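In: Predicted coordinates and the sequence they were generated for:
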Amino acid sequence: MKRIEKLERLAAQQAAKKQTIPQAHVTPLHSGKGILELRSRNTTLSIGGRAKLSVIYNSASVGGGSNNGDVFLFPGAIPLDDSGEDGQLTFSARDTRLWFKTRTPTDYGNLNTLLEIDFWGASGNERVGNSHSPRLRHAYIEWGNFTMGQTFTTFMNVSAFPETNTLLAPNMIMVRQPLIRWTKPFKRGNFQIALEQPESTLTDTTGARITPDDDRLPDIASKLSLYGDWGQASLSGLLREIRSDGASVSDEAFGGAIHAGGRIKTFGRDNLRFGLSYGNALGRYVALNGFNAGSIDSQGRISLHTISNGHLAYQHWWNESLRSSFAYSQTQSDNDLSIVPVNKKLSSYHLNLLWSPLSAVTLGLEYIHAMRTLENGLEGELDRFHFAASYNF
């Protein structure tokens, strides 16, 4: 009788576990186990990251004192009319990263966390130490169908990113920020909706950027993602309030944007990656904040800017370890602000050759041609050669 009672208790416990809330089945940022995995009674801790060296030659210097722009390609900082230095060689290991993941089973599904840092914080000098402070990239909790913390905005599609030596092709949708997101999985995809951190960026009458810091409503982002043997695609929507509360005048404007992106399989391991965006609330979400969400006049009245954006990239695999990508990206504002020196159009071409002699090692050489046009007609161009060596551990 004791044995029968024990078996009945075990059967009841197994039945209770089958009734727990399912996980959201969202593709993780880091699918590997990392270099180290530690287990306690209920929790597994994984540690991993990457070491990366970049050697970059720019046709003109765009970095200033910290050399940020000479490594990280800010499209809005491309020199105009040959105003930068002729030629700039830069070595950098700042894109090295370190991450920590935990996984804990619970009665309501797995509780997962991710903390990731890189070294794009405050810069040291290039004379002796070349030190750089750690910077928070991701820090979030996943439990059941909820994600809470800082990570990529729901509005973007990571799978649509081209594989490039640069951190990303510059004229794309990319923001990391704190958010609360709910995910509903289904057989061939999922639906997500999130409340995300707001931040209004505006252009004043002189062309300077201002951030009023008067936000009172969260950005609302949603995304429908579909998966299959053909690849992956998504359709996203974004709603925002852009607000300024001045000393005498308070004004706000509501805007929205849509984004479609994906990665489509073609022949063998080849694939086509794309993204298209349009709306009057894109602002800081596109081109690394190369554009603002709107402008504010001398009376404090806000006007939103309509922006269109797109990228297209094709990746070809020469063999199991050698591949190339060709990518083009462009962002353009449809507003006439010719009286102030703000960005009108940003675009870039990328062509690379990447080799992975080991699964965790990648060596790559990339050529980039980037262009920038202001509303007042000024233009600038930048040519970049980028060699990178990285090891994922």
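Out: On my side now, so go ahead.
In: For the rest of this, base every contact and every neighbour count on C-alpha atoms.
Out: Will do.
In: Buried residues of stretch 308-327, list them for me.
Out: Residues of stretch 308-327 classed as buried by neighbour count (16 or more other C-alpha atoms under 10 Å): 308-317, 322-327.
In: Next, the distance between the ends of that stretch.
Out: Start and end residues of stretch 308-327 are separated by 17 Å (C-alpha to C-alpha, to the nearest Å).
In: Repeat that for stretch 60-73.
Out: End-to-end span of stretch 60-73 (C-alpha to C-alpha): 12 Å.
In: what sits up against that stretch?
Out: 54, 56, 58, 77-79, 82, 84-88, 90, 92, 123-125, 166-167, 170, 382-383 (C-alpha atoms under 8 Å, 6 or more residues apart in numbering).
In: Okay, and which of the buried residues of stretch 308-327 map to strands?
Out: 308-317, 322-327 (DSSP state E).
In: And the residues you listed, which is closest to Leu202?
Out: Ser308 (17.5 Å; C-alpha to C-alpha).
In: Can you tell me how far the nearest residue to the closest one once chain neighbours are set aside is from Arg181?
Out: Excluding the flanking residues, the one nearest Ser308 by C-alpha to C-alpha, 6 or more residues apart in numbering is Tyr278, at 4.5 Å. Separation of Tyr278 from Arg181 (C-alpha to C-alpha): 23 Å.
In: who has more neighbours, these two?
Out: Arg181 (21 against 18; other C-alpha atoms under 10 Å).
In: pretty sure that one is in contact with Glu142, am I right?
Out: No: the criterion here is C-alpha atoms under 8 Å, and Arg181 misses it with Glu142 at 9.4 Å.
In: ok, and here's another one to check against it:
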Amino acid sequence: MSTTPFRSARVRAAVRGVLGTTIAVPMLFSAMPALAQGSQQDQMQQLRDQIRMLQQKVDDMAAQQDAAQARQQARSETDAASQTAIGQADKEPADGFKVGNTTVKLNGYLKFDAVYDFEDDHGASLGPSDAIATLNAKGTDHPGDGNIGATVKQTRLKLSTTTETETFGEIGGYIEMDFYGDNYSDAFGDGPDPRVRRAYLTVGNFLIGRDWSTFSDFNYGTTLNFYGPQAQLFERQAQVRYTFDMKDAGTLDVALETPTGDGVENGLASDDGSPYFQSNQTGNEDSPLPDFAIRYQGSQGPVSFQVAGIARYLKADIQGFNGADDNGNDTTFGWGLDVGATWSLPTGTTLMGTVAGGEGIGKYIYAPAGGADTYINNNGELEAFQRWGYIATISQELTSELTGNVIWGQAFSENPNNVSYSTAAFHDNSDTLAVNLLYTPVDPLTLGIEYNRAFYEQQDGVDATAQNVQFSTIYNF
């Protein structure tokens, strides 16, 4: 149907003019004989009256035509609106689908990684612990031979739901899985095992379940390597979190999280060969209080930032210290602080950085991965390990389809000087470097290439380096 508006006034004028002229002219000529016999003025008045009557009829016809056209246009608009409403009702929501009164969304990505390791086979990940483990196994600074492999273990599935309720408002659920399970095998007929990464529900401002720790910090660039940079605050665990929405001032998260840790560093042996001490893992059974985490996130212009902290109460059973049968329980306090920021520049450059450190945070800081939280000193007392580190990132948007990242991370651990057992094999420092190019020719598809280098040094000065090149194809859905 044409979108040109119906112009009733123009049609009415045209009809009136045509009909008036068509009728009036013959009548004028037919009336000329009468003009000669009677008063010319009277005859002309009669003629004008007849023309006015005809014009009135023309006006009535035009008004009827206007009304009919208006009714037809109204019916057309009503029909179009009805068809639009029916079409929207028949379609599924564009984002997710409905099951009863619950909206369900399924997304994730399929990731294929092909990796060439220069020194040994580390699969689709490379961290400092790989470097030192290979060194210890092979006995050279650059151990092993080159190896190539491929995997889809990082493929990820995400399922989220939202349900509207009268009592609690919107209740949400989230489950995220990948295929880094413990029983992975490349044998015939076998394949990657699924595992649950995150699983939680949300009610109002509460999050209840397994999610990234509130002490986590993601102010660093994208890596294809699954391990990521050294010194990242990296932990997923059960928790109860409450988020205060501070409107334009940002958000404040407060959480109680599971205290399960990475245990107590075991001394190797005393001088006489007897066990120096034994300790249970610093886990739930030895930690009567949850970890308390708090995080503030905000932004100022092109800069977004976060400040986070964590407090821990650590406890362990100490047995056999200096020949004693049982030294009983001992406790210590653990804490951590973190500052991270991201600065987006108008040149397409993004700068990111994090600095984190504390005592008794081995389970949280990647240095190199899951270090012990505590150790036993010469007095048979529990002490918290000091660990700290930083990450720096430069991300550059080269074109609308091509982005480059350079990510550097370095982590450190203290060398206890109040112990009599050997600390030679303890972690001293480690670092990682990742340089990549990510190409996104169309929205759901990304192709990438990355160079990774990992370094590890022990307290005794022994160090090792590992390197790989990784090619990845990622399909987001």
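Out: That came through, no problem. Here the structure is a predicted model, which means the values were calculated and not measured.
In: follow-up on the earlier one: check the buried residues of stretch 308-327 of structure 1 and tell me the two furthest apart.
Out: Ser308 and Leu322 (33.6 Å).
In: Counterpart of Thr399 of structure 2 over in structure 1?
Out: Under the alignment (TM-score structural alignment), Thr399 of structure 2 maps onto Asn319 of structure 1.
In: er, Pro259 of structure 2 I mean
Out: Under TM-score structural alignment, Pro259 of structure 2 pairs with Pro198 in structure 1.
In: Could you pull up the contacting residues of that match?
Out: By C-alpha under 8 Å, 6+ apart, Pro198 of structure 1 lies in contact with 215-219, 240.
In: Quick check, Ile210 of structure 1 in contact with Arg243.
Out: No: the pair Ile210 of structure 1 / Arg243 is not scored as a contact, 11.5 Å apart, by C-alpha under 8 Å.
In: between those two, which one's more packed in?
Out: Taking other C-alpha under 10 Å, Ile210 of structure 1 and Arg243 do not tie; Arg243 has more neighbours (27 against 15).
In: where does the more buried one land in three-state SS?
Out: When classified by DSSP: H, G, I helix; E, B strand; the rest coil, Arg243 of structure 1 comes out as strand.
In: With adjacent residues omitted, what lies nearest to it?
Out: Spatially, and ignoring its direct neighbours in sequence, Arg243 of structure 1 is nearest to Glu252 (4.2 Å; C-alpha to C-alpha, 6+ apart).
In: Residue in structure 2 paired with the one you found?
Out: Using TM-score structural alignment, Glu252 of structure 1 pairs with Thr331 in structure 2.
In: re the thing from before, so, if you compare the buried residues of stretch 308-327 of structure 1, which one comes nearest to Pro341 of structure 1?
Out: Of those, the one sitting nearest to Pro341 of structure 1 (C-alpha to C-alpha) turns out to be Ser308, at 19.2 Å.
In: doesn't Asn335 make contact with the closest one?
Out: No: if you go by C-alpha under 8 Å, Ser308 of structure 1 and Asn335 don't touch, sitting 10.9 Å apart.
In: Contact partners for Leu433 of structure 2?
Out: 229, 406-409, 451-454.
In: Going by neighbour count, which of those comes out on top?
Out: Busiest of these [other C-alpha under 10 Å] is Pro229, holding 32 neighbours.
In: Kindly indicate whether it is helix, strand or coil.
Out: What three-state DSSP gives for Pro229 of structure 2 is coil.
In: Is it correct that it is in contact with Ala411?
Out: No: when contacts are counted by C-alpha under 8 Å, Pro229 of structure 2 is not listed as touching Ala411 (9.5 Å).
In: Find residues that contact each of those two.
Out: Asp431.
In: which stretches of the stretch 151-300 of structure 2 form strands?
Out: 156-165, 169-178, 195-203, 206-212, 236-245, 251-257, 264-265, 278-279, 291-300 (DSSP state E, counting those that start in this stretch).
In: Now do the last one: everything it contacts.
Out: Outside strand 291-300 of structure 2, the residues within contact range by C-alpha under 8 Å, 6+ apart are 214-215, 249-259, 304-313.
In: would you list every one of the helices in structure 1?
Out: Along structure 1, counting by DSSP state H, helices occupy 2-18, 68-71.
In: How far off centre is the first one?
Out: Spelled out, it's helix 2-18 of structure 1. 47 Å (C-alpha atoms, centre = their mean, to the nearest Å).
In: before we move on, back to that, most tightly packed of the helices of structure 1?
Out: Most buried of those, by mean neighbour count (mean count of other C-alpha atoms under 10 Å): helix 68-71, with a mean of 21.
In: What is the equivalent residue in structure 1 for Lys247 of structure 2?
Out: Alignment note (TM-score structural alignment): Lys247 of structure 2 maps to Lys187 of structure 1.
In: Burial check on its match, number of neighbours?
Out: Lys187 of structure 1 has 8 neighbours, counted by other C-alpha under 10 Å.
In: show me the contacts for the residue nearest the centre of structure 1.
Out: Centroid-nearest residue in structure 1, with C-alpha atoms, centre = their mean: Met174, separated by 3.6 Å. Neighbouring residues of Met174 of structure 1 by C-alpha under 8 Å, 6+ apart: 152-153, 156, 285-288.
In: still contacting in structure 2, which of those residues?
Out: Retained in structure 2 by both residues aligned by TM-score structural alignment, their matches' C-alpha atoms under 8 Å are the following of these: 152-153, 156, 285-287.
In: Out of the residues you listed, which is nearest to Thr113 of structure 1?
Out: For the kept ones among the contacts of Met174 of structure 1, the nearest to Thr113 of structure 1 is Phe152 (14.5 Å; C-alpha to C-alpha).
In: Is it correct that that closest one is in contact with Gln177?
Out: Yes: contact criterion C-alpha under 8 Å: Phe152 of structure 1 and Gln177 qualify, at 6.5 Å.
In: what range in structure 1 matches stretch 197-210 of structure 2?
Out: Counting by TM-score structural alignment, stretch 197-210 of structure 2 corresponds to residues 137-150.
In: One more: stretch 101-113 of structure 2?
Out: The aligned range for stretch 101-113 of structure 2 in structure 1 is 42-54, by TM-score structural alignment.
In: Show residues contacting the matching stretch.
Out: By C-alpha under 8 Å, 6+ apart, stretch 42-54 of structure 1 touches 33-39, 71, 91-105, 386-393.
In: So Phe305 of structure 2 is in contact with Gly340, correct?
Out: Yes: Phe305 of structure 2 is in contact with Gly340 according to C-alpha under 8 Å; the separation is 5.6 Å.
In: Cheers, nothing more for now.
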